[in-house]
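**Q** I'll drop the sequence and a predicted model, then ask my questions.
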Amino acid sequence: MLKYIVLIAGIYNSISAVSAAQDFYQLPDEFSDFSLNRDITVSYDDLDALLELTVIDLGKSDRSKRNSQSSIGTRMKAHKNNDTALEANRFYFEEVTKSSLKDGFHKIRVSLESLPDEISLNDLSLDEQLAYWLNLYNTAMLEKLISHYPVRNTEDLLFGDKSILEEEFITVAGHQLSLNDIQQNIVFKKFGKKKVIVMYGFYQGNIGSPNIRSEAYKGSKVYHQLAENGEEFVNSNRGVMIKNKDRVYVSKYFDQTKVLFDDFEKDLRAHLIDYAESPINSDIKYAKRFNVDIENWNITDLYGSERVFGAGTATNPAAMLNAVVDNSASPVQRGEGANSGIGATNLGFLSDSITAHTTDYGRFSPEVLQKIKSLNLKKKDNSGSVKIKDLEDKKQ
């Protein structure tokens, strides 16, 4: 009997040690501080342009369910999960992978990695830092998804033996990072305990995850953008569903967010009540059973759904991508008799144009660059004065 007690105690101590290690995870010095200076803002014009071109924003869910059979004569694929198949924003994966636009996400990710070469992240405000990490994560996620396309089910890609979430392919200020490092060890640890809505900023390529936005996150409005994502997610079938009035079902994505809640079920339920619309919020409050089991791992490719897009798609910038992709291998012709109109656009030229701002001007306006220069000079002066003081102290 004693050996079983010892064994149980050993297991308990091991679990406690792992939990303690997670609780006491220390951010690297380069990521741990922040500035109160809100004059220094980061530009994401290139990422804005690329997302606007490749993301179809479908708006809030109306909780519609997919019919059991696909429409005849459509390229749209059927989903096993009828409750959630018609939800989430879409990305033009198929068309992007055919064009040179796929390189745009890699270029922007590399550009974001080099931002600390211009200014320390600790010299940015907390809001600017949060926007930076979310944009880096989502850009890197899209880059990985594009490189693995075509893939229909993302579960093994995210959580299998060769998980892209665990791959350390991102380098920031000399630190090798994975997507999980950014989500769990940086954003959740530094921002999440005070603002749990940061969890809605992580797109993971599938219908069951928070939305990819058709714009980059901005320090000036990052929490407003996150709140929008949270409201859309909670008030959708892939976020929360009520069955039989006494059972609440929530997304398995929330399993990744447990570190944000001291009492997971109690605190998550309170959060969902706050974000859910009536009468769902009341049902969540009084439901007797709380199940974390809604999932849909299907990729958010435009052609991976059966949702009717209607005329709205034709006016979306993504329609331009669809129109030009067939001509992406041909240069734009000039002179008499040359092709005209958007179908003649060369996607290589378009991709270069999108990233030109980053390549030529960096992520800061001339005014902000001048402030950064002054800040760096001030830090250098302060550093020099400290060294002189140390020398004087040693002489004494």
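**A** Perfect, I can see it now. Numbering: from 1, shown residues only.

**Q** hey, let's count contacts and neighbours off CA atoms from now on
**A** Noted.

**Q** Show me what the helix or strand hosting residue 53 is in contact with.
**A** Secondary structure from DSSP states H and E places residue 53 in helix 45-54. Here helix 45-54 makes contact (Cα atoms under 8 Å, 6 or more residues apart in numbering) with 91-92, 96, 104-105, 108, 213-216, 316-318, 320-321, 354-358.

**Q** what about burial for those residues, which qualify?
**A** 91-92, 96, 104-105, 108, 213-216, 316-318, 320-321, 354-355, 357-358 (16 or more other Cα atoms under 10 Å).

**Q** Just the ones in helices from these, please.
**A** Applying DSSP state H to the buried ones among the contacts of helix 45-54, the entries found in helices are 96, 104, 105, 108, 317, 318, 320, 321, 354, 355, 357, 358.

**Q** was I right about the last one contacting residue 109?
**A** Translated: residue 358. No - applying Cα atoms under 8 Å as the test, residue 358 and residue 109 come out as separate, 10.8 Å apart.

**Q** Okay, strands next: where are they in the stretch 251-396 of the chain?
**A** 289-294 (DSSP state E, counting those that start in this stretch).

**Q** typed the wrong thing, it's the stretch 51-200 of the chain
**A** Under DSSP E, counting those that start in this stretch, the stretch 51-200 of the chain gives strands at 55-56, 90-91, 170-172, 175-177.

**Q** one more structure, for comparison:
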Amino acid sequence: MQKVFLLLSILVSLSGCTSEKKEKKINIQTENTIVIEDPINKNKVKDTITKTKIIVKKETIDYVLNSTRNKKVEEKTKDDTPRNEETKEKVVVKEIEKIKSDHTIWNLLTKKYVSTTGKVNYKGFKANIAQIETYLLHLQNIAPQKDWTKNEKLAYWFNLYNASTIHLVASTYPVKSIKDINNGKPWDKKFIKSGSEIYSLNEIENTIVRPNFNEPRLHVAFNCAAVSCPKLLNEAFTPTKLNSQLSKLSSAWINDPSKNKVTENDLEISKIFDWYGVDFKKGIIPFINQYTDTKVNDSIKIKYLEYNWDLND
């Protein structure tokens, strides 16, 4: 943001020099207030999200490039290849702001419609499905870039997956199970947009995240909208909190006797460990022992619990 204010200051000071310069303007716009409705209590909670959009006119871009001595801008525009106007515009806009995804809307919605135990109020989500769509459109337009950190990318994919899952269920609610959608194959439905690509839930999990991030805790982050699934986090994943969020969810999942029954000499655990055992590279029991107070013997025989696909509402 310091770069933004520096460039704005330069432009404002230069624009006051001549009448011609006064015509060079920067437009600043703010987004609207978000209203989240509660279908049960019939009240409304307003949460205002204000983000500054800086729209730089072409004349201003030319003026900046020709009239300032900002070394960072000059360094990015100096090379042996002639630059067209479109390229110049991209250079200046990139100098102004590095765009990242904003998970505020999803954070507000999950805090309101997901309990601390992971129960999901799909009726509430359905009443505010337009807000989910606004958030999904934002994620579509702000797809991960190469210069994003690992945590920025993971937070993006986890939130995109979960918001898309909730949208899929809420748009057809009431249903008994997510498997009642798309002929029993909801995870194969291609409907999730990110940049210019369209993905299914399976593709996000199995072709993007699992092969590329070496993170076994992803299985507590992706929510399948079922009773036996690890609980849905009642806040958005964020890059700065991601590690603590994943550890907290892992501990809650491992120590939930309805999902994993762990004793020193007896182990009945989620089918997730059976389906995705290859992701736990240090071993399933060592992973469990990270999060349980009761340490399990390494030689114990593992049994898997039946998976309950009823909706987590």
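**A** The structure has been received and is ready for your questions. Only a predicted model underlies this, so the values are computations on that prediction, with no experimental measurement involved.

**Q** What's the TM-score once they're superposed?
**A** For this chain pair, the superposition-based TM-score is 0.63 by TM-score structural alignment, normalised by the length of structure 2; 216 aligned residues with a Cα RMSD of 2.3 Å.

**Q** if we can go back for a sec, output the ones in helices among the buried ones among the contacts of helix 45-54 of structure 1 as JSON lines; include the columns distance to residue 280 of structure 1.
**A** As requested, these are exported to JSON lines (distance: Cα to Cα, whole Å):
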{"residue": "96", "distance to residue 280 of structure 1": "38"}
{"residue": "104", "distance to residue 280 of structure 1": "41"}
{"residue": "105", "distance to residue 280 of structure 1": "38"}
{"residue": "108", "distance to residue 280 of structure 1": "40"}
{"residue": "317", "distance to residue 280 of structure 1": "34"}
{"residue": "318", "distance to residue 280 of structure 1": "34"}
{"residue": "320", "distance to residue 280 of structure 1": "39"}
{"residue": "321", "distance to residue 280 of structure 1": "38"}
{"residue": "354", "distance to residue 280 of structure 1": "42"}
{"residue": "355", "distance to residue 280 of structure 1": "44"}
{"residue": "357", "distance to residue 280 of structure 1": "45"}
{"residue": "358", "distance to residue 280 of structure 1": "44"}
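
**Q** Once you drop chain neighbours, what's closest to the residue mapped onto residue 250 of structure 1 from structure 2?
**A** In structure 2, the residue paired with residue 250 of structure 1 is residue 269, using TM-score structural alignment. Leaving aside its sequence neighbours, residue 269 of structure 2 sits nearest to residue 260 (Cα to Cα, 6 or more residues apart in numbering; 4.3 Å).

**Q** and that neighbour, what pairs with it in structure 1?
**A** Residue 260 of structure 2 maps onto residue 240 in structure 1, by TM-score structural alignment.

**Q** Ok, residue 289 of structure 2 next?
**A** By TM-score structural alignment, residue 289 of structure 2 lines up with residue 273.

**Q** Was I right to think its match contacts residue 282?
**A** Yes - if you go by Cα under 8 Å, residue 273 of structure 1 and residue 282 touch, sitting 7.2 Å apart.

**Q** Looking at those two now, which is surrounded by more residues?
**A** Using other Cα atoms under 10 Å as the criterion, residue 273 of structure 1 and residue 282 rank with residue 273 on top: 18 against 13.

**Q** Could you check how far that one is from residue 40 of structure 1?
**A** Distance of residue 273 of structure 1 to residue 40 of structure 1, computed by Cα to Cα, to the nearest Å: 36 Å.

**Q** Please apply the same query to residue 245 of structure 1.
**A** 50 Å.

**Q** Who has more neighbours out of those two?
**A** Remark: of residue 245 of structure 1 and residue 40, residue 40 carries more neighbours, 22 against 15, as counted by other Cα under 10 Å.

**Q** Hmm, the more buried one is touching residue 124, no?
**A** Yes - counting by Cα under 8 Å, residue 40 of structure 1 touches residue 124, with 6.6 Å between them.

**Q** Tell me, how many residues neighbour the equivalent of residue 103 of structure 2 over in structure 1?
**A** Residue pairing (TM-score structural alignment): residue 103 of structure 2 is matched to residue 44 of structure 1. By other Cα under 10 Å, the residues close to residue 44 of structure 1 number 22.

**Q** Next: residue 219 of structure 2.
**A** With other Cα under 10 Å as criterion, residue 219 of structure 2 counts 20.

**Q** ok, back up a step: can you lay out the strands of the stretch 51-200 of structure 1 as TSV showing distance to residue 158 of structure 1?
**A** TSV is the format used below for the strands of the stretch 51-200 of structure 1 (distance: least, Cα to Cα, whole Å):
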stretch	distance to residue 158 of structure 1
strand 55-56	21
strand 90-91	18
strand 170-172	16
strand 175-177	16
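
**Q** Out of the ones you listed, the one nearest residue 7 of structure 1 is which?
**A** strand 175-177 (35.7 Å; Cα to Cα).

**Q** show me what contacts the nearest residue to residue 57 of structure 1 once chain neighbours are set aside?
**A** Nearest non-adjacent residue to residue 57 of structure 1, counting by Cα to Cα, 6+ apart: residue 89, 5.0 Å away. Residue 89 of structure 1 makes contacts with 55, 56, 57, 58, 59, 211, 212, 213, 300, as judged by Cα under 8 Å, 6+ apart.

**Q** and the first one, what pairs with it in structure 2?
**A** Taking TM-score structural alignment, residue 55 of structure 1 has residue 114 as its aligned residue in structure 2.

**Q** what about residue 229 of structure 1, distance to residue 235 of structure 1?
**A** Applying Cα to Cα to residue 229 of structure 1 and residue 235 of structure 1 gives a distance of 10 Å.

**Q** again with residue 199 of structure 1
**A** For residue 199 of structure 1 relative to residue 235 of structure 1 (Cα to Cα), the value is 15 Å.

**Q** again, but for residue 188 of structure 1
**A** Taking Cα to Cα, one finds residue 188 of structure 1 at 23 Å from residue 235 of structure 1.

**Q** One more: residue 183 of structure 1?
**A** The value you get for residue 183 of structure 1 to residue 235 of structure 1, if Cα to Cα is used, is 23 Å.
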